[in-house]
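>>> test case, fold it:
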Amino acid sequence: MSKTAGPLMIDLLGGAVGLLTPPADEPLAYGRKLLDGGLSAVNLTMALYARDIKPVLVEFFDYQNLFAEAPHMLLHVKTTEDILEARRSGRLGIIQGVQGLHFIEDQTPYIQILATLGLRVAALTYNESTQFGAGCLEPVDDGLTLLGRRAVRELNRCGILIDVSHAGERTSLEIAEMSETPVAATHSNAKALVPSGRNLTDPQIKAFAAGGGVIGISPYSPFCGTEARPTLDDVLKHFRYVADLVGPEHVAIGTDFFPHSKIKWENGTRRMYPEMVGPYVFETLYAEGLAGHADLPHLPQALEKAGFSGPEVEGICGGNAMRVLKAAWGA
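As a prediction, the model looks like this:
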């Protein structure tokens, strides 16, 4: 047991497995800094740029060995009860997710196999279009394809939460309309405040909420700033805006904290998506005051100062995400 049980806090999109790197003096203390940040569970992205299923399967292999090596620190989350158990036992619950299912090609039966291995969150697209529908940065959005509709049905049937963060507006609305369970924009902010191609329009926010879903607010600078590096207050405006529009029960946390290096990020994401990144560089990538998991313990108090009640803060920090995960995953 690494810490005593604290408040329920779930990061609906907290990065990749590199975030779990242990400190040098504790080689098996995987996820220490996330636990110290107060997290009960985190959705980690697997094999982000995989073009076929092989690297995804290798990452499942890596995770299986990680869970076997560090059971005192990490708990593989397959049900919402696992999240509660992680909190009770002072461990970090790991939710396995993917940002795009392009790697399954046209093989929607793979979705059931991936669910059996532990996949619990999946997006149909990244920024670009896939065989399933349009990505949010594509200039043309023709909505869900026939294959995309098949994938939505399979994701619902297999108990995998559908992430609409990176889907184009029409595509995301069609996903939300078709899905039999709530969807989540795990790491997206309000377009009315910051007109990023990655942010959500009011109709999207309303549609996701109408189906019982949640929007995970992110401190990623391109989503909550325009030119200057945003502050925590700028991030709080997005929490407030979405809550005022559809109710605080549809707001959650999705940090998008990734284990970037300056060279990797600036020659990857920044070079590939300049229309999304804007003026930001590695040093200003996240909002000042909420720039990493070490800042998360300050967020509940900041939310209260922004006008949210105690129960509303509890919902935003974890309760709302739990409701949606339970609805998507089933018993």
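
>>> alpha carbons only for contacts and neighbour counts from here, please
OK.

>>> which positions in the longest strand anywhere in the chain come out as buried?
Ranked by residue count, the top strand of the chain under DSSP state E comes out as strand 92-99. For strand 92-99, burial by neighbour count (16 or more other Cα atoms under 10 Å) applies to 92-99.

>>> what's next to it, contact-wise?
Contacts to strand 92-99, defined as Cα atoms under 8 Å, 6 or more residues apart in numbering, come from residues 31, 34-35, 39-48, 73-78, 82-83, 86-87, 118-126, 163, 166.

>>> for residue 100, give its distance to residue 47.
10 Å (Cα to Cα, to the nearest Å).

>>> could you do residue 257 as well?
From residue 257 to residue 47 the distance is 16 Å (Cα to Cα).

>>> just list the residues touching residue 151, thanks.
Residue 151 makes contact with 108, 111, 124, 132 under the criterion Cα under 8 Å, 6+ apart.

>>> ok, which pair from these is furthest apart?
Across the contacts of residue 151, the longest distance by Cα to Cα is 13.4 Å; it joins 111 and 132.

>>> neighbour count for the two, which is higher?
Set residue 111 next to residue 132 and count neighbours by other Cα atoms under 10 Å: residue 132 wins out with 26 against 20.

>>> what helix or strand is the closest residue to that one other than its chain neighbours on?
Take residue 132 and drop its neighbours on the chain: the residue closest to it by Cα to Cα, 6 or more residues apart in numbering is residue 148, 3.8 Å away. If you go by DSSP states H and E, residue 148 is part of helix 146-157.

>>> quick check: buried residues in that helix?
148-149, 151-152, 154-157.

>>> out of these, the closest to residue 207 would be?
Nearest to residue 207 among the buried residues of helix 146-157, with distances taken as Cα to Cα, is residue 152, at 16.3 Å.

>>> does the closest one touch residue 174 like I think?
No - the criterion here is Cα atoms under 8 Å, and residue 152 misses it with residue 174 at 10.0 Å.

>>> between residue 100 and residue 47, who's got more neighbours?
For residue 100 and residue 47, the more surrounded residue by other Cα under 10 Å is residue 100, and the numbers stand at 29 against 23.

>>> in contact with the more buried one, which residues?
Per Cα under 8 Å, 6+ apart, neighbours of residue 100: 48, 122-126.

>>> among those residues, who's most crowded?
Highest neighbour count within the contacts of residue 100, by other Cα under 10 Å: residue 124, with 30 neighbours.

>>> which ones are touching it?
99-102, 130, 132-133, 148, 151, 162-164, 167.

>>> likewise residue 238?
Taking Cα under 8 Å, 6+ apart as the test, what residue 238 contacts is 189-190, 193, 217, 224.

>>> what's the burial count for residue 269?
For residue 269, using other Cα under 10 Å, the count is 12.

>>> one more, so I can put them side by side:
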Amino acid sequence: MSLSRRGLLAGAVAASLAGPRAFAAPTDPIVVNALGNLWDPNLSLGEKNPIRPGGEVLEVDDRAIADARAARLSAINITVGYVAGPGDPHQETLKSLDRWDGLVAGNARDLTVVNRAADIAGAKAAGKIGLIYGFQNSVQVGEQLQHLDEYVRRGVRVFQLTYNDRNMMGGGSVAPEDTPLTPLGRQLVERLNSARVMVDLSHSGRQTCLDAIAASKAPISINHTGCRALTDLPRNKTDEELRLAAEKGGFVGIYFMPFLTPDGRPHASAAADHIVHALGVCGEDHMGLGTDGSATGVDDLVRYQSALAKEIAERRAAGVSAKGEGPDTYPFVVDLRGPGQYATIVDLLSRRGVKAAVIDKVLGRNFIDYAARVWG
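Purely as a prediction, here's the structure:
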């Protein structure tokens, strides 16, 4: 790494540690991260593998909660359960739910589980952070669709059909783009509709996404993605996918991920560009934010990058690494780290002429309205 890049990283770290910025508008927003996490990445410096059994890193400490509060987060769709890796997907998912339930019970003054749309405003009113239990794969159901009933009883409210690879439901972003939604996938969508659970098409391949939008009787979500029209990478969605999701009353969340630019090194302006583009395609009532990250930023990017190389190698070996991610690309936007990330986006959108009322919708109210259409 060159000295010049070390200097840039040092400046970014200093900026991230300077504390959260104040919101320019709106002054008292409901902020919902449609896909994120609640953890402190500095506890392990990224050295722990997020695709190990269980599929999550439960590293919630006082700083992670404090940063989420400082970011003004009212709710986060967190990934629970199996995502990829070894272990029995169903059993690992049950263990994961037990761990998260224990975490919430042990932090009852700060955390609460969200089951209905009204619970998000309720969490904000109570001064708590609402956790939405969501899956990022469906292999834990597989052909045993009755498992879905158990997961719903345990509080799972968001169900992503695929991760990056292909599964029994359809194709992910690293599968051939013409991989269709399977007959079993159609059965799962029908059962999710009946159970009033969100069908999330993030990570899905193009044809599986289009098929699922058409098959679903309820509005669907694409909780964390970017715009293919701006950056042609498989993890981003085409305008057709975005438009059809919105036309059926769905929701689209833009992430703060390397896929926002072709070189994998986006800055905050790129995230704002994708949000503005999605607003133009989806309309102001159907999109928001799904950062795929935490309100706590990585403090030492130089040390983190050395650990990231190991993580990427493991993801590639497991067949779940997406085009556009690599050992030299961070899984976040460098200048959208820390609790000030939402205030930064508000400022950038305001400068682009997005009205305060629309920004309010993007920050969280659109997700709540979508949740009400699905969950009630």
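
>>> got a TM-score for the pair?
Here the superposed chains carry a TM-score of 0.89, computed using TM-score structural alignment, normalised by the length of structure 1; 319 aligned residues with a Cα RMSD of 2.3 Å.

>>> ok so, going back, farthest-separated two in the contacts of residue 100 of structure 1?
Farthest pair in those (Cα to Cα) is 48 and 124. Separation: 12.4 Å.

>>> hmm, back to that, output the buried residues of strand 92-99 of structure 1 as CSV; include the columns distance to residue 234 of structure 1.
Converted to CSV, the buried residues of strand 92-99 of structure 1 look like this (distance: Cα to Cα, whole Å):
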residue, distance to residue 234 of structure 1
92, 28
93, 29
94, 29
95, 28
96, 29
97, 28
98, 28
99, 26
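
>>> max pairwise distance over the residues you listed: which two?
Greatest spatial distance in the buried residues of strand 92-99 of structure 1: 92 and 99, 21.0 Å, computed using Cα to Cα.

>>> okay, strands next: where are they in structure 1?
Counting by DSSP E, structure 1 has strands at residues 10-11, 41-45, 74-76, 92-99, 119-123, 161-163, 184-185, 214-217, 251-253.

>>> turn the ones you listed into JSON lines, including distance to residue 319 of structure 1.
Shown next, in JSON lines, are the strands of structure 1 (distance: least, Cα to Cα, whole Å):
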{"stretch": "strand 10-11", "distance to residue 319 of structure 1": "8"}
{"stretch": "strand 41-45", "distance to residue 319 of structure 1": "12"}
{"stretch": "strand 74-76", "distance to residue 319 of structure 1": "19"}
{"stretch": "strand 92-99", "distance to residue 319 of structure 1": "15"}
{"stretch": "strand 119-123", "distance to residue 319 of structure 1": "17"}
{"stretch": "strand 161-163", "distance to residue 319 of structure 1": "16"}
{"stretch": "strand 184-185", "distance to residue 319 of structure 1": "14"}
{"stretch": "strand 214-217", "distance to residue 319 of structure 1": "11"}
{"stretch": "strand 251-253", "distance to residue 319 of structure 1": "8"}
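
>>> out of those strands, the one nearest residue 230 of structure 1 is which?
Within the strands of structure 1, the stretch nearest residue 230 of structure 1 is strand 214-217; the backing value is 13.7 Å (Cα to Cα).

>>> residues in structure 2 aligned with the closest one?
Using TM-score structural alignment, strand 214-217 of structure 1 corresponds to residues 251-254 of structure 2.

>>> post-alignment, the matching stretch versus structure 1, mean distance?
Compared with structure 1 after the fit, stretch 251-254 of structure 2 shows a mean deviation of 1.0 Å (mean Cα distance after the TM-score superposition for structure 1).

>>> if we can go back for a sec, now, among the buried residues of helix 146-157 of structure 1, which is nearest to residue 273 of structure 1?
Out of the buried residues of helix 146-157 of structure 1, the member with the shortest distance to residue 273 of structure 1 (by Cα to Cα) is residue 148, at 24.2 Å.

>>> what's the counterpart of that closest one in structure 2?
By TM-score structural alignment, residue 148 of structure 1 lines up with residue 185.

>>> residues contacting that match?
Contacts of residue 185 of structure 2 by Cα under 8 Å, 6+ apart are 161, 168-170.

>>> which of those residues lies closest to residue 337 of structure 2?
residue 161 (28.4 Å).

>>> tell me the counterpart of the closest one in structure 1.
Per TM-score structural alignment, residue 161 of structure 2 is aligned with residue 124.

>>> distance of the aligned residue in structure 1 for residue 105 of structure 2 relative to residue 61 of structure 1?
Matched by TM-score structural alignment, residue 105 of structure 2 corresponds to residue 68 in structure 1. Counting by Cα to Cα, the gap from residue 68 of structure 1 to residue 61 of structure 1 is 11 Å.

>>> could you do residue 17 of structure 1 as well?
In terms of Cα to Cα, residue 17 of structure 1 sits 13 Å off from residue 61 of structure 1.

>>> who has more neighbours out of the two?
Ranked by neighbour count (other Cα under 10 Å), residue 17 of structure 1 and residue 61 place residue 17 first, with 22 against 12.

>>> touching, the more buried one and residue 47? I think so.
No - counting by Cα under 8 Å, no contact exists between residue 17 of structure 1 and residue 47, whose distance comes to 9.5 Å.

>>> how close does residue 80 of structure 2 get to residue 301 of structure 2?
Distance from residue 80 of structure 2 to residue 301 of structure 2, counting by Cα to Cα: 26 Å.

>>> residue 117 of structure 2: what's it in contact with?
368-369, 371-372, 375-376.

>>> map residue 208 of structure 2 onto structure 1.
Going residue by residue (TM-score structural alignment), residue 208 of structure 2 aligns to residue 171.

>>> which one is its match nearest to, not counting chain neighbours?
residue 143 (4.0 Å).

>>> number of nearby residues for the one you found?
When neighbours are defined as other Cα under 10 Å, residue 143 of structure 1 has 22 of them.

>>> try residue 116 of structure 1
When neighbours are counted by other Cα under 10 Å, residue 116 of structure 1 comes out with 12.

>>> just the one 4 residues further on next, same as before
Residue crowding around residue 120 of structure 1 was assessed by other Cα under 10 Å; the count is 25.

>>> and it, what does it touch?
78, 95-97, 159-161, 329.

>>> kindly report the same for residue 15 of structure 1.
Residue 15 of structure 1 neighbours (Cα under 8 Å, 6+ apart): 43-45, 255-259.
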